[in-house]
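Participant: The following block contains a protein sequence and its predicted model.
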Amino acid sequence: MQLFSIFNAMLLGSAMAQPIAHLHHQHAAKRDVVVVTETQIVTVNGEGQTIDYVHASADSTTEAPSTTEAAQYAPTTTTSYTPATTTSSSEAETSSEAEKTTSQKEEPSSTSSSAAAASSSSSSDDDSGSFSGQTKGITYSPYTSSGACKSKDEVAADLKKLSDYSLIRLYGVDCNQVENVFQGKAEGQKLMLGIFYMDSISDAVSEIAAAVEKYGSWNDVTTVSVGNELVNNGEATPSQIKEYVATGRSALKAAGYTGKVVSVDTHVAIINNPELCEYSDYIVFNAHSYWDGTIYPEGAGSWLLLQMQRVWDACGGDKDVFCGETGWPTQGDANGVAVPSKENQETALSAIASSCGSSAVSFNAFDDLWKNPGSKNVEQYWGLY
């Protein structure tokens, strides 16, 4: 996996959120505004590259994000890289606004009805979701449109559509998802596994270890994430994250795993709480330009590249940085100039793939009709396929 770093990009952008509650993951609604007035020219892996936002306004201002704003998720195998140097830079005027919804346990939304089910991209026969811009990996959740667990065969059918991705990212262990994905994934595909509930870390590790022993090997696992956007959602302090990661790392080591262990949060949470950088083997964050509100889909790649730089800078340039979740909704309400549509989703993901796709995971494989619609009515519609 190729990891990008960009030197001295001075921006306070903002990001997205992610799953919460019960067996189901729900994004915490959040919006951040990033205003860029000038073009940044940076060097990425030795090659000069122009970073230019496609944005709506150069003079709007809002208050800075709170210290609890953040990201989530984990990557694939990490490789060392040489930090890029800035060949030319200009000060970027920035402002951001964030709105945070605290995680809560919730049942599947009642709006996931027959009408919604008709458009479900779960294990349907519709393979029309071909996607031209491909990232390193893609996230996957093993739930039907009603929120029930998918069967092993349904998971296998889903994964056939995702065979071109190098990495599949999971958020938890419920619904036998680890063992089902091990059995259904393509040969050579790697897994980024997740422990979602901090009150059952040891149990989750036991489930992961059992699936690995029966259906694969630890070599198939690039990373295990312990917690997802917990600081962002106000569910944990950085010191608690330290304890959770230490507990997970110890249990995983006892089970025979010696790979990477991380805790995922939003990029804003990491920037505002740089001590989080100390606890993970490398830095994984979640960021979605849709929630920025001033970025058109054409600018999604440049925007994400700059968020990578901001996180890398905040962490002192000492560790690799990876985006564990990024995407664009296909239905729902506009957020400023960010308009949900299938066409805009493909434009955004293609831009991301071109800019930093080898360092990013697309969200999400299929629509999540079991979720609540959320503040912008977009939560159910991030599926690529």
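Facilitator: Arrived safely, thanks for sending.

Participant: use CA for all of it now, contacts and neighbours both
Facilitator: Fine.

Participant: Hmm, I51 and I41 touching each other?
Facilitator: Yes. At 5.8 Å, I41 counts as touching I51 under the criterion of C-alpha atoms under 8 Å.

Participant: give the contact list for K152.
Facilitator: With contact taken as C-alpha atoms under 8 Å, 6 or more residues apart in numbering, K152 is in contact with 180, 184.

Participant: ranges for the helices of the stretch 151-300 of the chain?
Facilitator: Applying DSSP state H, counting those that start in this stretch to the stretch 151-300 of the chain gives helices spanning 152-160, 177-184, 201-215, 238-254, 267-272, 300-314.

Participant: Need the winner for burial among the ones you listed.
Facilitator: Ranked by mean neighbour count, the helices of the stretch 151-300 of the chain are led by helix 267-272 with a mean of 28 (mean count of other C-alpha atoms under 10 Å).

Participant: Including distance to T347, could the helices of the stretch 151-300 of the chain go into TSV?
Facilitator: Shown next, in TSV, are these (distance: least, C-alpha to C-alpha, whole Å):
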stretch	distance to T347
helix 152-160	23
helix 177-184	29
helix 201-215	36
helix 238-254	35
helix 267-272	22
helix 300-314	8
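
Participant: put this beside the first:
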Amino acid sequence: MRILHTSDWHLGRTLEGHSRIPEQVEFLDELCDILDEEKIDLVLIAGDVYDTYNPPAGAEQLFFSALERLSANGRRAVVAIAGNHDSPDRLKAAQPLASKQGIFLLGFPGEDLPQKTNPGPALNEVAAAGQFSFPGEQAYIVQGGPGWLEIAVPGCREHAVLVTLPYPSEQRLNQVLSDSLEEQAMQKAYSERVALALAQGAAFFREDTVNLVVSHLYVLGGHTSDSERDIQLGGAYVVEPAALPANAHYVALGHLHRPQRVGGSPVPCRYSGSPLCYSFSETDQQKEVVVVEVTPGQDVKIWSRKLTSGKPMLLKRFKSYQEAYEWCAAPENKEAWVYLEIESPEPLSGVELDQLNKAHPGIIFRRVILPGSSNREEGERLSQLSLEEKFRMFVARETGNAPDDELVTLFLELAGGGEGDETNPS
């Protein structure tokens, strides 16, 4: 059986007001091509399908159309779970319709999908005989329970047994895990609760089945990116690698946007990462999806398929405004999101900023580096400046343009201190 592992699509996400939907469409087209090229039998989507609890209609339409394409009318099984960015109820709302196409959507930990997708006695007899090549065949649930399901996958003699653990926050688990407020005790209790949930499902793994885990977790030791807004680093929601079931063939995780193996895991375990760069901290990452080939009784084969869709995110630093403008105006540099750092003897004028924006549509941030701005003596001198002078320098550095007097006045009013107020904590 061949499995494709992907996660963290974040459909509907924007970048400083710029829509990423066109890039996400491009990714899904590329994903469908990979499914055909690799002859994938089962797709695992490990959470954070959407970027928000209440995604825009365009994002939902994109997800539903993607599911239809991924499943190929039920000839390919698809399992998707909710991540921390997803509304569990919203994600699983389409399950009654989706299950008829071999698509299984799970929102909460411990969810037990109804086995209404069973194709009937005639097809069950064929399946039991190990014959899976009849026309019109679709994936269906053979059996299941809270937190696990067994799926008959078209074209495969083996069934897949999946332990499914959508994002297990205390609220979604509907359980207080520790009476202690100490971080170490809370983390230990959380890791043990996750381990228990995974072990209960893994008890249904068999030697003749393809045994998989799909979850949305932060496993200790994982490398993060700035775009993971809600990860509680060092907090209670951290899981020890030893919590993962040792009898699984593969553990598919979502939550971290950097593709990576999980160190210290007793079984093959990976984060597939996000399919697109979602922050400038990800400029060095090669995005990918993971392909896993499992035959019971044999070694698991794992490889990645590099993704080429989406615009790159670039950090560019220039010695002068003219150098920056020439780079921005070059046609070969247009298809990228750009963070500009420009060394300049003074803040850029409004005309210069307008010229930059017209030259390159993908400028997201501009930072002007003024003389002495990285000098230690300059930093020490800041403590002697008034609040107004500090604010003017900050705006000039971060936006590349000096603030107008109205903005400065508004800031001082909101700060509540006015110019030279030494008692103001800002």
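Facilitator: Perfect, I can see it now. This is a predicted model, so every value here is computed, not measured.

Participant: TM-score them against each other, please.
Facilitator: Once superposed, the chains reach a TM-score of 0.33 (TM-score structural alignment, normalised by the length of structure 1), with 204 aligned residues with a C-alpha RMSD of 6.6 Å.

Participant: picking that back up, quick one: which of the helices of the stretch 151-300 of structure 1 is nearest A360 of structure 1?
Facilitator: helix 300-314 (9.2 Å; C-alpha to C-alpha).

Participant: by contact count, what packs against that closest one?
Facilitator: Secondary-structure packing of helix 300-314 of structure 1 (3 or more C-alpha pairs under 8 Å, 6 or more residues apart in numbering; DSSP states H and E): helix 267-272, strand 321-326, helix 342-356.

Participant: which SSE is R367 of structure 2 in?
Facilitator: If you go by DSSP states H and E, R367 of structure 2 is part of strand 363-369.

Participant: mind listing the strands in the stretch 301-426 of structure 2 by residue range?
Facilitator: 301-306, 313-318, 337-343, 363-369 (DSSP state E, counting those that start in this stretch).

Participant: Name the stretch among those strands that sits most buried.
Facilitator: strand 337-343 (a mean of 22).

Participant: Dump the helices and strands packed on helix 300-314 of structure 1 to JSON lines, plus distance to G184 of structure 1.
Facilitator: Converted to JSON lines, these look like this (distance: least, C-alpha to C-alpha, whole Å):
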{"stretch": "helix 267-272", "distance to G184 of structure 1": "32"}
{"stretch": "strand 321-326", "distance to G184 of structure 1": "22"}
{"stretch": "helix 342-356", "distance to G184 of structure 1": "25"}
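
Participant: Let me know how buried E26 of structure 2 is, in neighbour terms.
Facilitator: Burial measure for E26 of structure 2: 13 neighbouring residues, criterion other C-alpha atoms under 10 Å.

Participant: ditto for the one 4 residues further on
Facilitator: A total of 14 residues lie near E30 of structure 2 under the criterion other C-alpha under 10 Å.

Participant: now it: how far from S304 of structure 2?
Facilitator: E30 of structure 2 sits at a distance of 14 Å from S304 of structure 2 (criterion: C-alpha to C-alpha, to the nearest Å).

Participant: do Q187 of structure 2 as well
Facilitator: In terms of C-alpha to C-alpha, Q187 of structure 2 sits 32 Å off from S304 of structure 2.

Participant: likewise A189 of structure 2?
Facilitator: 34 Å.

Participant: try L70 of structure 2
Facilitator: Distance from L70 of structure 2 to S304 of structure 2, by C-alpha to C-alpha: 18 Å.

Participant: where's Y215 of structure 1 relative to A116 of structure 1, distance?
Facilitator: 34 Å.

Participant: er, G301 of structure 1 actually
Facilitator: 30 Å.

Participant: Same question for D203 of structure 1.
Facilitator: Taking C-alpha to C-alpha, one finds D203 of structure 1 at 34 Å from A116 of structure 1.

Participant: what's the answer for L191 of structure 1, then?
Facilitator: Distance from L191 of structure 1 to A116 of structure 1, by C-alpha to C-alpha: 30 Å.

Participant: These two: which has the busier surroundings?
Facilitator: For L191 of structure 1 versus A116, the count of surrounding residues by other C-alpha under 10 Å is larger for L191: 28 against 16.

Participant: close enough to count as contact, that one and V221?
Facilitator: Yes. L191 of structure 1 is in contact with V221 according to C-alpha under 8 Å; the separation is 4.8 Å.

Participant: among the helices and strands packed on helix 300-314 of structure 1, which is the most enclosed?
Facilitator: strand 321-326 (a mean of 30).

Participant: which helices and strands sit right next to that strand?
Facilitator: Here strand 321-326 of structure 1 touches strand 283-286, helix 300-314, strand 360-362, going by 3+ C-alpha pairs under 8 Å, 6+ apart.

Participant: For G184 of structure 1, find the nearest of the ones you listed.
Facilitator: Smallest distance to G184 of structure 1 across these (C-alpha to C-alpha): 19.2 Å, for strand 360-362.

Participant: Which elements pack onto that closest one?
Facilitator: Using 3+ C-alpha pairs under 8 Å, 6+ apart: strand 360-362 of structure 1 touches strand 137-139, strand 321-326.

Participant: got a list of what E47 of structure 1 touches?
Facilitator: Contacts of E47 of structure 1 (C-alpha under 8 Å, 6+ apart): none.

Participant: measure it to K260 of structure 1 for me?
Facilitator: From E47 of structure 1 to K260 of structure 1 the distance is 29 Å (C-alpha to C-alpha).

Participant: Any chance of JSON lines for the strands of the stretch 301-426 of structure 2, columns distance to V126 of structure 2?
Facilitator: Shown next, in JSON lines, are the strands of the stretch 301-426 of structure 2 (distance: least, C-alpha to C-alpha, whole Å):
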{"stretch": "strand 301-306", "distance to V126 of structure 2": "29"}
{"stretch": "strand 313-318", "distance to V126 of structure 2": "51"}
{"stretch": "strand 337-343", "distance to V126 of structure 2": "53"}
{"stretch": "strand 363-369", "distance to V126 of structure 2": "57"}
